[in-house]
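Colleague: What follows is a predicted protein model with its sequence.
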Amino acid sequence: MTWFDAHMAVLPVLLPALTAMMLLLLGDHGGDSHGGHGHHKLLWARRLGLASTALGLILALALLLRAAEGELITYRMGDWPAPFGIILLVDRLGAMMLVLSACVALPVLWYATGGWDAHGHYFHALFQFQLMGLNGAFVTGDLFNLFVFFEVLLIASYVLMVHGQGAQRFRVGLHYVVLNLVASALFLIGLALIYAKTGTLNMADLGLRVPAVSAPDAAVLQVAAMLLLVVFGFKAALMPLALWLPATYAAASPPVAALFAIMTKVGVYAIWRVHGVTFGDIGGASAFAVAPVLLPLALATSVLAVLGALAAQTLARLVAWLTVASVGTVLAGLGLYSSPAWGAALYYMLNSTLVIAALFLLAELVAAQRGDAAGQLVPAAPVAQPTLLGLMLLLAAASAAGLPPLPGFIGKLMLLEASSTHVWAPVVWTVLLLVGFLTLLGLARAGSILFWHVRQDVPASVSAGGSPKLVLATCILLGASVVLSLAAAPIQRYTQAAAEQLTDRSAYAAAALGAYGAQGSPPTTRPYRDSAQPSSPSPLQEAKP
């Protein structure tokens, strides 16, 4: 085994961390960028940031290729034995999330180099710290370090949120900071309760110990599970904890809002790991601790968010509401607690993240050509590039709404099929189809106002159109969504394999815990219901007669 193979799992964290430190040593590259010395530093910051992010994408793809073979890639910090040392572990899901994060980050960073990175201080260093936190959350093997990486990405996001300054950003940024601090405090309380009853926070070790905690002690674990659902639900934008997001994301600078599209998925990922796996079917007395509320809340999130999108008065706020709606759809798939539904939800999450990120960038491209009206959904002067921008919005709208043959349609179709025997199937079908229709209606309304209902008494935009760099960066994100459709079969097989791997606790424990895990295996209980292996239904998964 080469040095690279031995350290692959830690490199997604080390690479952005070292890049961020180099950028800090380079000095402040914002604010005074129009001066000779400042502009020189900004150019080097851009080159270093883009090179590091591109290298991160290559590294994530290398991990994905190894994980696709079913390998669980582990890294023990300091070579401390499990479960006492810090462990990083990359499985199919973790590798997929690393690739998704890099696929969003690279075009978004390129877009930011069009001028947004010069509107504030240390943008590129903060961007790398954000990537460090995101990547760390996707590869960590224990809950405490999940908290640590959450804090790293949140601290970076606090500053990125107000990047470019402005009264509106500072106002919503203050709310964002305060609410996240409260969520972090609840996170620690939840971890303390879990540790008090199990003596560990290692995720693989929890898979062995949680089922062994019987009533009445299991009640403490169930409270901890609910607390963590509040924390992760806030970060994922699960209703009613998502009301902060539309104003926050709409106020952020476009590249920051586009990067934040992946941040909600960190919350979704944490819910998957903790509530889908640890407190899933093998949880003993704590099994399915949040199942009675997760699916209803997820469906309610999608419905309320799409209604918010219909009522939005600006394109950026509409896209922010669609971010929440997409989270609801993904969590609805998780709440079905079956491998086919999980695989479908993962596929849908890939597309929705890319499309939402592209829409945030597209919103600024349109707003920049509408004069004083900017992104407000009111008639204004015609834009300088109606055909190009209109086609881009049409493609994004069709995919977000779930029209064939785009990946939004494929993902929702798989979700509908996976839920067909579930007791909640009529509700799931109704919500998914209704949300898709209303999403299309909301985006069609926005498109008609932006491109058709123009005011003839207002001079046309004198802008020559968006910078080719900005347009191309947005097109790359939309193009990645199209690739998901063209390569739907192999990607769907991967997401399905990732979902099934999550239910294989014995393999996860063996990889994460080594000899310690070999002393025993997770208690044998009913496996996740699978099309190839029927079993007793979960509380939310009773088959129809």
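Modeller: Ah, there it is. These numbers were taken from a predicted model, which means no experiment stands behind them.

Colleague: alpha carbons only for contacts and neighbour counts from here, please
Modeller: Will do.

Colleague: Assign G85 to helix, strand or coil.
Modeller: Counting by DSSP: H, G, I helix; E, B strand; the rest coil, the backbone at G85 sits in coil.

Colleague: Who are the packing partners of the helix or strand Y111 falls within?
Modeller: Using DSSP states H and E, Y111 maps to helix 92-112. Counting contacts by 3 or more Cα pairs under 8 Å, 6 or more residues apart in numbering; DSSP states H and E, helix 92-112 is packed against helix 36-68, helix 123-139, helix 254-271, helix 339-367, helix 468-486, helix 488-502.

Colleague: Output those helices as TSV; include the columns mean neighbour count and distance to L388.
Modeller: Formatted as TSV, the helices and strands packed on helix 92-112 follow (neighbours: other Cα atoms under 10 Å; distance: least, Cα to Cα, whole Å):
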stretch	mean neighbour count	distance to L388
helix 36-68	19	26
helix 123-139	27	29
helix 254-271	25	19
helix 339-367	27	10
helix 468-486	19	9
helix 488-502	19	26
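
Colleague: what about versus this one:
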Amino acid sequence: MTHLPVLPVLVPMVAAILLLAVHSAGAAVLRGVGLAAVALLAAVAVLLLAATAQGAVAVVAIGAWPPPFGIVLVADRLSATMVAVTAAVAVPALLAATDGTDLQGRHFHPFFQMQLAGLNGAFLTGDLFNLFVFFEVLLIASYALLAHGAGAARVRAGLHYVVLNLAASLVFLVGLALLYGALGTLNLADVAGRLAALPLEEAAPARAGLALIAGVFAFKAALLPLGFWLPHAYPAAAAPVAALFAVLTKVGIYALLRLSSVALADDAPAAAGLVAPWLMPAAIGTVVAATLGVLAAPSLGAIAAHLLLLSTGMLAAGVAEGSAPMLAAVLYYLPHTTLVSAGLFLLAGHIAATRGEEARDRIRRGPRLPRPGLVGGAYLALAVAVTGLPPLSGFLGKVMLLAAAPATPAGYAMWASFLLSGFVAALALARAASVLFWERSEPRAAVGRAAPPRLGLALAVAVGFVPLLVLGAAPLSAHARATAEQVAARRPYLEAVLPRDLPPAARERRP
């Protein structure tokens, strides 16, 4: 396990370099290299899950520089779970892209692999500055992927997405500078120790820096009022790209969880009240706004984007509440909602490909879908899962979230918003199904064209996760509980990164 945490970053990065080197070799070669790299990444993710399953925390100091000065990659149950979710989404997303989406612009495959490298690096890094670096890697790749294939809608959405994320990156840098100036470190475990010892009267710069960083994480998670960009950007992207983007908001949720559990602990008075007072209202507001957006969405892709935003709000509410049972519920619900949301985006792409350019996935009359039974079955499975209806994994996740909600005003708000949002989402998806599958334009005999076979195969893979999540509910929930306990314990992470026998490091503090 010594160097295993490096591989989720190294595999897609090497694949991206190789893909650039053979960019003129033809589509078959590019697709083969890309799919092989994603398959290898999935195997590495399984190995990482197995290596951390007993609670081990693996730390790799790049270049043998000791922490807190060197770059460290840290793999525990939480980061291994996030890497596994990323790999699980990447497989059907890349498979769907080989239906011809990858040929609509240049260098799709290298950018796809760099997106994976940035995502995995963000989940594995133990340093806030390198979290910024990996953010930029995944964002630069996402800029290109969002605009891939051109078109006015993608250009418009891409412009807004780029400008907003560049502004967020600037705020992130300012926050890092303030924090480093106050503490002399950006290693997350070291930040925790320095904050605990920081006198309250000297804490203003550190608090300001942490507040800015937490705000950037909330933006990455698309929480209200910073999340209005998501419902415009994701439906504009190609379906395989939107499916991969289902992981992007989870980077913000993960970063908020890691920051609050490691650095902003109760024994650090300098960090008290930085996140909790605003995160729960922002999360509940996101659920409410996304619920209204689901009702008003004009297309299946827009519905999927608002449902993704809704689930992000639910996850953020769980992080804000912060108890071990609530974190276990969050960590069970997170893989479910990411995989199901990716499946919904692929389903929207499949329907758009069959109904033609005029109708696409808009909620209006169009040609009859070919093979409506298979597509309708996939729609039913994903709709039941995403709305939290029994007996699928969404129902189990919602039950865990609601069971862990406290008997407080915030807990009551979680109950009301979660239940109402599920009811509204079910109504919206039922309305969309009645239009897409039963209402047809004249002539009644008109039938849409067949979807590309690889897109159908990718959709089948994505839908296949739904029964797997149900059949594996017991081990998945046990893993989620163990992960939540490890996150709440906090001490194993700190001692793995900064062992007790490590000599204290002298550092410079500027006035």
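Modeller: Happy to help now that I have it. Predicted model, so just to flag it, every value in this text is computed and none were measured.

Colleague: corresponding residues in structure 2 for the helix holding Y111 of structure 1?
Modeller: Taken onto structure 2 by TM-score structural alignment, helix 92-112 of structure 1 occupies residues 77-97 there.

Colleague: Over to stretch 44-62 of structure 1?
Modeller: The aligned range for stretch 44-62 of structure 1 is 29-47, by TM-score structural alignment.

Colleague: and what of stretch 197-209 of structure 1?
Modeller: Counting by TM-score structural alignment, stretch 197-209 of structure 1 corresponds to residues 182-194.

Colleague: L389 of structure 1 is nearest to which of the helices and strands packed on helix 92-112 of structure 1?
Modeller: Ranking these by proximity to L389 of structure 1 (Cα to Cα) places helix 339-367 first, at 7.0 Å.

Colleague: Give me the angle between the closest one and helix 488-502.
Modeller: Interaxial angle, helix 339-367 of structure 1 versus helix 488-502 (axes from the mean of the first three to the mean of the last three Cα atoms, to 10 degrees): 120 degrees.

Colleague: Which helix or strand lies directly C-terminal to helix 339-367 of structure 1?
Modeller: Next along from helix 339-367 of structure 1, by DSSP H and E: helix 386-401.

Colleague: That next one vs structure 2, mean deviation?
Modeller: Compared with structure 2 after the fit, helix 386-401 of structure 1 shows a mean deviation of 0.9 Å (mean Cα distance after the TM-score superposition for structure 1).

Colleague: Which helix or which strand is home to T74 of structure 1?
Modeller: strand 73-76.

Colleague: try A413 of structure 2
Modeller: Using DSSP H and E, A413 of structure 2 maps to helix 409-433.

Colleague: average offset between that helix and structure 1?
Modeller: Mean deviation for helix 409-433 of structure 2: 1.1 Å (mean Cα distance after the TM-score superposition for structure 1).

Colleague: what does that helix contact?
Modeller: 280, 284, 287-288, 291, 294-295, 300, 303, 307, 310, 314, 317, 363, 383-384, 387-388, 398, 402, 405-406 (Cα atoms under 8 Å, 6 or more residues apart in numbering).

Colleague: Buried ones among the residues you listed?
Modeller: Among these, those classed as buried by neighbour count (16 or more other Cα atoms under 10 Å) are 280, 284, 287-288, 291, 294-295, 300, 303, 307, 310, 314, 317, 363, 383-384, 387-388, 398, 402, 405.

Colleague: can you list contacts of stretch 46-59 of structure 2?
Modeller: Residues from elsewhere that reach stretch 46-59 of structure 2, judged by Cα under 8 Å, 6+ apart: 1-2, 4-5, 72-77, 80-81, 84, 479, 486, 492-493, 496-497.

Colleague: Surely L308 of structure 2 and A342 touch.
Modeller: No - counting by Cα atoms under 8 Å, L308 of structure 2 stays clear of A342, with 9.0 Å between them.

Colleague: Spit out the residues that contact those two alike.
Modeller: Common neighbours of L308 of structure 2 and A342, using Cα under 8 Å, 6+ apart, are A246.

Colleague: That'll do, ta.
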